[in-house]
Structures are given as C-alpha cells and as structure tokens.
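Enquirer: take a look and give me a structure for this.
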Amino acid sequence: MDSLAALPDGAASSPAAGRNAGPIQSVLKAHLPARGRVLEIAAGSGEHALAFARALPDLDWTPSDPSEDARTSIAAWRETAGLDNLQAPLAVDAADPSTWPDGPFHAVVCINMVHISPWAATEGLMGGAARALVPGGLLYLYGPWREADVPLAPSNADFDQNLQARNPEWGLRALEDVSQLARDHGLHLTLRVEMPANNLSLLFRKV
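Expert: Model prediction:
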C-alpha cells in the first residue's frame, strides 16, 4: 500500500516491491521447478514479474492484474526488458473464474493481495489455483498475517487498522482461516517462512 511513482514510459515504480523482491526471489528459487509455467495474480506494478522472470529464465512467467493501470505498467516494464519468458499481462480478477487463463501452470504466485482485497478474492484465488495447477504444483503467498499463537507486531496492527479504515472488507487474515480454505480446495500448507518486516511466505501444494 505504498505510493507508486509514475515513470515517463508508463511504468510505475513501487518502493515496497524494490525492497522485498530479493527475499521473495530467494524463496521462489528454492521451491519453484527448474522449468514450467508460472501465473502471477495481482502483479501490481510488474517489477516483481520482471525481477523473477530475469532471475529464472527457464520459467515462463505470466503476470496478471485486474487494474488497467497496473497492466499498463507491467507492459511497459516488459517492453523495456525484452525477456522472452515474460508474457504480456492478463486481466485476471482472482474472484472471477471466467477471467482465469487455461492451465496447466506449475505455480501460482500472489504477493500482497490477500489483505488488500475482499475475502471473495482469496476464495477465488484458492479455487482458481486448484483448477490451474498441475498435481504437486505450488501456490505461493506473501504478506502479513494473523497467527493464533504469535503476537501481532505493532506495525502490522497499525497497518491492519489502516486497511480496514480504507475498506472494511480489507485487513490481515488469520493464517488458520486461509489454510483451511486452501485445504477445502485440495491445497495443503507445506512451508511457512519468516520474511523481513513481519511478513511471511506461505507455500501450498496441490494434492
């Protein structure tokens, strides 16, 4: 939820994306397959897609976002980079099954969406990932969460209040609720990784 800086070519630059791209990339490198198709949901400015496609050249990376402004930014970064494995952005709304592309995909990546969207988007994400992923495929989520036995960091508590003030349907989700929703769709949490700034990487596998 940081301010995006507009660049002359139509791309947007997100300070948060710049800060967390490295740590996220380390986790993805360790757990994504060597080759395959990756669908990124809610790709935002497109800087993550660019960084990960560049770092993982044997993966075919398809970014998506429901926002036209976001897709314009993604397309601008893609044009500048000229990477063969970075596809044109798609207009995917996580909550709308009709907008999801045909699979199969070996991984679905979703960074900082679950808390900045209605719960219906997370429900759609789980259903869509379950349909799109190959057996054993990875669903990767990143962001801040609530955990039953872990005190909420003051910065995350403030962030949660800010989100709910902006939209009552937004806010940090309980990890237990998200994990149960995933299980309902045949996706099982296999790894929880602590990340900088009180965030977590959550890795789910399709049974």
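Enquirer: drop to CA atoms for contacts and neighbour counts, all remaining ones
Expert: Noted.
Enquirer: in what helix or strand does A16 lie?
Expert: Assessed by DSSP states H and E, A16 sits inside helix 15-31.
Enquirer: also S155?
Expert: Using DSSP H and E, S155 maps to helix 154-166.
Enquirer: this one next, for a side-by-side:
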Amino acid sequence: MRDAGEFIDLALQREGSWPRADEFRARLGGDPRVGDLRFYGTSVGAVRGTIRDALVRHRGLNHDDVTALSSELWSVPVFERRLAAVVLLQSKIRVLDNADLTRIEGFLRTAQLRELADPLAIDVVGPLIAGLDTVGRVRADSVLDRWTREQDVWLRRAALLSPLRELRAGGGDWGRFVRHANLALSRPREHDDQAADGGLLREAVGVVLEDVAKNRPELEFTATGT
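Expert: Next comes the predicted model:
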C-alpha cells in the first residue's frame, strides 16, 4: 500500500503548518513519554478529509490492504500519520476482525497520548468487538481481560474506555466494566511505571461513569477497593 501511504503523507504535510505544529508540540509534546514524536501541524479535520480522499482514490481496499496501510502510517513517529491510521481503522471498521486486536495492541503500546490511544479504544476497539459473532466476542473479551492486568497503562486505559459507545447505546456488559474498573482502581500504585498512571486510569473510569450517568442513570457503580 505504498502509493496510498505516500498520498496520505504528502497530503498531511501539505495541509500542515509550522505555527500549528509548534502549538501541537507545546500542548502534546511536553509529556516525557512522547519521546521523538514529530508534528506536521495538520488539523484533525484535514486528517479526516485526507483519509476520506484516500479511500475514494483507492477504492475497494480489503482487510489486508487496510491493516497494512494502518501499520505503514503508524510506523513513522509523526502524530498526524498515527492519527490518520486511527481514522482509517475507524472508517473501515467493518473489515476488521478479532485477530486485528494484536495489531491494535501494538499501536496502543506506542500511542503515549490520549489523543491517539482514546480514539483507538473508543472508536476502533469498542465497535470492532461489538460487531463480532459470539465466538469472536468471547475471544476478544479475553483479550480485554488480559489488558486490564498488563503493566502498560495505555492497554489498561483502553480496556476501560472500549465499551463506552456500546454502553451509551443501551448495550454492553456493565458488570464486566465494573470489574475492570475496580481492578484498575485497586491496583497498587507501586506497580505503575509513572506516577501519573493511576490518574490516567481513574480519569478513564470517570469518563465512562459520567457518560453513563447522563445516558443510563439506572446503572450503578459499586467500588470494591481504593
């Protein structure tokens, strides 16, 4: 998928601006976890438009094309390329399957930013799992169970945020979320790689609880630990 990847990269650079790149770098690049991530300064709207144009230009992308292109985009540490990979997966969610969680796990481990990890969890992992058949769903749920026990905070955060859309729509497994949330909240702080990790997890739980309180007030959350 090199042609599509080059088309997207060139379009992202063309739509970027140095002042906006400096703004993004100041706002997002201050976290020491971000490392050598670079910025083109391309707006979110332009990233979405670029993927839309690419899918028109390269019609009929199959599963292998989409996953290969997403990996190609993600492989270069540029924020907008990685955001484009997320938007691509969102746009082609129906061609993804249970096995793609392994690839997405790799993306989450290197995301290092809410702006990349959260849409992966909420808009890719969640809808992917919701669209699986019963057998696929059982396998995917076992993956999320494992993510909640992982050392990597972004995997744990993703496991918490992934059911948000399904819960909001009136479905989802509330009991599973409660178990995952209590596991995240009760995890001893000494196991976290960074002091902020616990905050990232509590924040994710809060996002889901706030949304559920507005949309499904009948659901109750009972904390079993601190």
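Enquirer: quick TM-score on the pair, please.
Expert: Superposed pair, TM-score by TM-score structural alignment, normalised by the length of the first structure: 0.33. Supporting alignment: 114 aligned residues with a CA RMSD of 5.5 Å.
Enquirer: buried residues in the helix holding S155 of the first structure?
Expert: For helix 154-166 of the first structure, burial by neighbour count (16 or more other CA atoms under 10 Å) applies to N156, A157, F159, D160, L163.
Enquirer: re earlier: so what does the very next helix or strand once past the helix holding A16 of the first structure touch, helix or strand wise?
Expert: Remark: after helix 15-31 of the first structure, the chain's next helix or strand is strand 36-41, criterion DSSP H and E. Judged by 3 or more CA pairs under 8 Å, 6 or more residues apart in numbering; DSSP states H and E, strand 36-41 of the first structure is in contact with strand 59-63, strand 105-111.
Enquirer: buried sites along strand 36-41 of the first structure?
Expert: Buried positions in strand 36-41 of the first structure, judged by neighbour count with 16+ other CA under 10 Å: R37, V38, L39, E40, I41.
Enquirer: adding distance to A49 of the first structure, write those residues out as a markdown table.
Expert: Putting the buried residues of strand 36-41 of the first structure into a markdown table (distance: CA to CA, whole Å) gives the following:
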| residue | distance to A49 of the first structure |
| --- | --- |
| R37 | 13 |
| V38 | 10 |
| L39 | 10 |
| E40 | 8 |
| I41 | 10 |
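Enquirer: list the contacts of R183 of the first structure.
Expert: With contact set as CA atoms under 8 Å, 6 or more residues apart in numbering, R183 of the first structure has these partners: L189.
Enquirer: give the buried residues for the helix or strand hosting it.
Expert: Per DSSP H and E, R183 of the first structure falls inside helix 175-184. Residues of helix 175-184 of the first structure classed as buried: V178, S179, L181, A182, R183 (neighbour count, 16+ other CA under 10 Å).
Enquirer: repeat for stretch 199-207 of the first structure
Expert: Quick answer for stretch 199-207 of the first structure (16+ other CA under 10 Å): N199, L200, S201, L202, L203, F204, R205, K206.
Enquirer: so which of those sit within strands?
Expert: Secondary structure from DSSP state E places N199, L200, S201, L202, L203, F204, R205, K206 of those in strands.
Enquirer: doesn't A182 make contact with the fifth one?
Expert: So the one you mean is L203 of the first structure. No. The criterion here is CA atoms under 8 Å, and L203 of the first structure misses it with A182 at 10.8 Å.
Enquirer: shared neighbours of these two, anything?
Expert: With contacts taken as CA under 8 Å, 6+ apart, L203 of the first structure and A182 have L189 as neighbours in common.
Enquirer: follow-up on the earlier one: could I get the buried residue list for the helix holding A16 of the first structure?
Expert: Taking 16+ other CA under 10 Å as the criterion, helix 15-31 of the first structure shows A17, N20, I24, Q25, V27, L28 as buried.
Enquirer: ok, now stretch 122-130 of the first structure?
Expert: Neighbour-count burial for stretch 122-130 of the first structure, counted by 16+ other CA under 10 Å, picks out T122, E123, G124, L125, M126, G127, G128, A129, A130.
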